[in-house]
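A.B. asks: Just the structure for this:
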Amino acid sequence: MSLSDCVEKNKKWDNNNTKSLVLDNLIGEMIALEHLPFRFVECLGFVRLINRLCPSYNLKSRQYFTSFICEKLYGKVKDKIMELIKSFQKLALTTDIWSDSCSGVSLISFTCHGITNKYERKMIILKAEVFNDGRHTGENIAAKLETMLSSWGIPKENVLCIVRDGGTNMKKGISLLSIKNIDCLSHQIQLVVKEGLTSQESIIAAINKCKKIAPHFHHSNVAQDELVHLQEKLNQPKLEIIQECVTRWNSTFYMLERILKNKDSLCLYASTSNKISQLTSEEWILVEKLITLLQPFEEITRELSAANVSISIFHIMFD
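C.D. replies: Predicted coordinates for the structure are as follows:
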């Protein structure tokens, strides 16, 4: 290797260099496709890898990739998505509003469902952004959804229907747009389940005891280790206690099912430590019956929540 070749090899590329731009694009796509944080490009391991594989490449900061992905890549992807949306003769939409407990903000989602000319089903998440338009009134929801439709060039007459939850504000908001809308079946099923679980005091008491048992093991490594020791002693599988989550469908079922599977070890733990409430024999029987009762609802909800679910599945389930 000549001296000039050696110098050229270790020389950093200019940011406008063709090879550098190709790597910029590949790194940006990797961040987007793998849902990586922008700070990933500044992590020591990634920096070492790039310097080893391509010493000539001048690795950019996370601010560069934030701008690159949000402006250049997003624009290219949006153009392709708009072409795909225009190919749908009719399309359906799903939308929801929820609160993020971590950030303390409300979010609204907007998803498109359609069939191409080649009869391929497509599901595209068009929006998931902060709902900062004041109260969640029907008028504000209608204005937000209309802005979303306009930003993607979707005429209201091309929308077959919008699937939403059963909130009166959502019903009013979509009705103001004069678009056909229907209740989310999974959401309706969960409302029925929730109403049924709060219909009797004995059920409420048993579930509340289980709700107090689960956090005890989640908040204490010592308690978790002791439970594992008891499971080994009783020749039971090492299963963690599942905690209920109010925003997760079927989580009450999963919590009760896991607690019943750990019945012997939990009873032994409660009798020796007095740190959790002991369920009575009647409550254990009730938990077992609740699991049997909730099992079909869990299966139906899981089927209806699948990415490839279609309207035909309703007839199979409910005929």
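
A.B. asks: CA only for contacts and neighbour counts going forward, please
C.D. replies: OK.

A.B. asks: tell me the SS of the nearest residue to residue 60 once chain neighbours are set aside?
C.D. replies: With sequence-adjacent residues excluded and distances taken as C-alpha to C-alpha, 6 or more residues apart in numbering, residue 60 is closest to residue 41, at 7.6 Å. Assigned by DSSP: H, G, I helix; E, B strand; the rest coil, the conformation of residue 41 is helix.

A.B. asks: how about this one, so we can line them up?
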Amino acid sequence: MTNKNEQHNTTTTSSPSISKSTTTASSIPISDCGDKSPKQTDDADPMVIPLTSRHTSTTWTHFTRKRVGKEIKVECNYCNKQLTGGPRAGTSHLTEHANKCVKRKCLNIQQTRLFGTQAKDGGSNDTLSLAPYEFRQHKGRKDLAEMVILHEYPLTIVEHYGFRKYSNTLQPSFKVLLRNTTNKDIMQRYETEKEGISALLIKTNSMIALTTDMWTSSNQRKRYMAVTAHFIDNGWKLQSRTLRFLYVPTPHMVEVLTEHLKECIHSWNIDIRLSSITVDNCTTNDAMIDTLRQEFPYGSLMLHGYGLSAVIKNGLDRIRDIVAFWTASDKRNQKFEQVAKQVVPECTKKLQLDYKTRWNSTYDMLMVALNYKEVFVILSGRESLFKNLPLNED
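C.D. replies: Predicted structure coming up:
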């Protein structure tokens, strides 16, 4: 950005827009932009009325006071249009005319742009409105970095000929930087977002639950660890924030995964506020959690760090067995549905067996099975092979 005094010959352009100055009467930079009036006051003209000490506004540089008949008019020095110029007329209308006079060669660098709003129904009720516009190089750099992040563009896009030509057409004043500078802007955006999340976590009074999973990129076949924090903010709204997304080199041994997750927890200072860590059901994660359980305060973890499965495992296994039993064949399933229609006719959902590694499927299985609690009791007396009936506490 250059100083306004250095921008007197610069005109701001943008895609289809109409630019007009928006400065007030007391701030029109007449001398700054080198705007010379094409018509000088002619003392020999009997119609010209000289300015007095009351006419202090710089707006008067654009106009000449004249007497037309019995009225006092103000004539534009550029287009010769005459406007009201009596003692009580003020200068607001003069400033407005000076800012949009089509014959004035130089306008202020701070512009307004004509925005169009199209009717949602596709009709003809389009509206146009003027809004302030001022070019900012740093804002363009920020938006460019965000574009690369959102759409996963390669950093080299900023050096492509087509992209630079397109950017110059939209805004010639915008300087497209090199990829190294764009990379720095992206990292700066990351640090800004990280500071915001850190401040939110510090301000929040609730405990923090973590979920983590391994993710494999489709093109490079590299594996990454994603760590997400879940918590209730002080306004009682559920919040989720990604704390870490990092590349984990092979081999993906328990020690390596444990060290990365532990470093993430300590770097965000949430170890004493940690309530739970949810992972997929695999032997590597089981071993990782067993190791981490020794690293964090015993009292902060829910269920003393042993997880939900340790508390409901026996009951969950029994419910899973009866669902598997009654969905094992079409004959059993038909028999179950016949009894269900008589006992709970309002429920039409089918029994579904869960996937042990997906808690959402386990939740769905439990919610459906709960509706058929009485059906299971009745069938236990009619089917000799059905013996593993869930307990009331299950």
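
A.B. asks: Now the TM-score, please.
C.D. replies: The pair, once superposed, lands on a TM-score of 0.50 when counted by TM-score structural alignment, normalised by the length of the first structure; 196 aligned residues with a C-alpha RMSD of 4.0 Å.

A.B. asks: count of residues packed around the residue nearest to residue 60 of the first structure?
C.D. replies: Residue 41 of the first structure is flanked by 21 other residues according to other C-alpha atoms under 10 Å.

A.B. asks: Just confirm residue 281 of the second structure is within a helix.
C.D. replies: No. Per three-state DSSP, residue 281 of the second structure lies outside any helix segment and is coil.

A.B. asks: What's the separation between it and residue 212 of the second structure?
C.D. replies: Residue 281 of the second structure sits 12 Å away from residue 212 of the second structure, going by C-alpha to C-alpha, to the nearest Å.

A.B. asks: Neighbour count: those two, which is higher?
C.D. replies: residue 212 (19 against 12).

A.B. asks: Now do the same for the residue nearest to residue 60 of the first structure: its match in the second structure.
C.D. replies: The alignment partner of residue 41 of the first structure in the second structure, by TM-score structural alignment, is residue 158.

A.B. asks: tell me the contacts of the counterpart of residue 136 of the second structure in the first structure?
C.D. replies: In the first structure, the residue paired with residue 136 of the second structure is residue 19, using TM-score structural alignment. With contacts defined as C-alpha atoms under 8 Å, 6 or more residues apart in numbering, residue 19 of the first structure has no neighbours.

A.B. asks: Over to the one 5 residues further on?
C.D. replies: Under the criterion of C-alpha under 8 Å, 6+ apart, the contact partners of residue 24 of the first structure comprise residue 65.

A.B. asks: Need the three-state assignment for the residue lying closest to residue 361 of the second structure once chain neighbours are set aside.
C.D. replies: Spatial nearest neighbour of residue 361 of the second structure, chain neighbours left out: residue 354 (4.9 Å); criterion: C-alpha to C-alpha, 6+ apart. On the three-state scheme (three-state DSSP), residue 354 of the second structure is labelled coil.

A.B. asks: Near residue 354 of the second structure, how many residues? Count them for me, please.
C.D. replies: 18.

A.B. asks: Enumerate the positions of stretch 236-251 of the second structure that are buried.
C.D. replies: Under the neighbour-count criterion of 16 or more other C-alpha atoms under 10 Å, stretch 236-251 of the second structure has 243, 244, 245, 248 buried.

A.B. asks: Next one: the aligned residue in the first structure for the last one from residue 304 of the first structure, what distance?
C.D. replies: Under the alignment (TM-score structural alignment), residue 248 of the second structure pairs with residue 131 in the first structure. To residue 304 of the first structure, residue 131 of the first structure is 27 Å away according to C-alpha to C-alpha.

A.B. asks: and what of residue 112 of the first structure?
C.D. replies: Counting by C-alpha to C-alpha, the gap from residue 112 of the first structure to residue 304 of the first structure is 17 Å.

A.B. asks: what about the residue lying closest to residue 82 of the second structure once chain neighbours are set aside, helix or strand, and which?
C.D. replies: Once flanking residues are discounted, residue 82 of the second structure sits nearest to residue 75: 4.3 Å by C-alpha to C-alpha, 6+ apart. Using DSSP states H and E, residue 75 of the second structure maps to strand 71-76.

A.B. asks: Could you do residue 230 of the second structure as well?
C.D. replies: Using DSSP H and E, residue 230 of the second structure maps to strand 223-232.

A.B. asks: After superposing, tell me the mean distance of that strand to the first structure.
C.D. replies: Comparison of strand 223-232 of the second structure with the first structure after fitting gives an average deviation of 1.3 Å (mean C-alpha distance after the TM-score superposition for the first structure).

A.B. asks: contacts for the following helix or strand past that strand?
C.D. replies: Downstream of strand 223-232 of the second structure, the first helix or strand assigned by DSSP H and E is strand 238-247. Strand 238-247 of the second structure is contacted by residues 197, 222-233, 264 when judged by C-alpha under 8 Å, 6+ apart.

A.B. asks: Select only the buried ones of those in PyMOL?
C.D. replies: Selection of buried members from the contacts of strand 238-247 of the second structure for PyMOL, criterion 16+ other C-alpha under 10 Å:
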select buried, resi 197+223+224+225+226+227+228+229+230+231+232+233+264
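
A.B. asks: So residue 133 of the first structure is in contact with residue 140, correct?
C.D. replies: Yes. Between residue 133 of the first structure and residue 140 a contact is recorded at 6.5 Å, counting by C-alpha atoms under 8 Å.

A.B. asks: How about the secondary structure of residue 35 of the first structure?
C.D. replies: Applying three-state DSSP: residue 35 of the first structure is coil.

A.B. asks: Starting from residue 314 of the first structure, give me the distance back to it.
C.D. replies: Residue 35 of the first structure is 33 Å from residue 314 of the first structure, where distance means C-alpha to C-alpha.

A.B. asks: So between those two, which is more surrounded?
C.D. replies: Neighbours per residue, other C-alpha under 10 Å: of residue 35 of the first structure and residue 314, the larger number sits with residue 314, 14 against 9.
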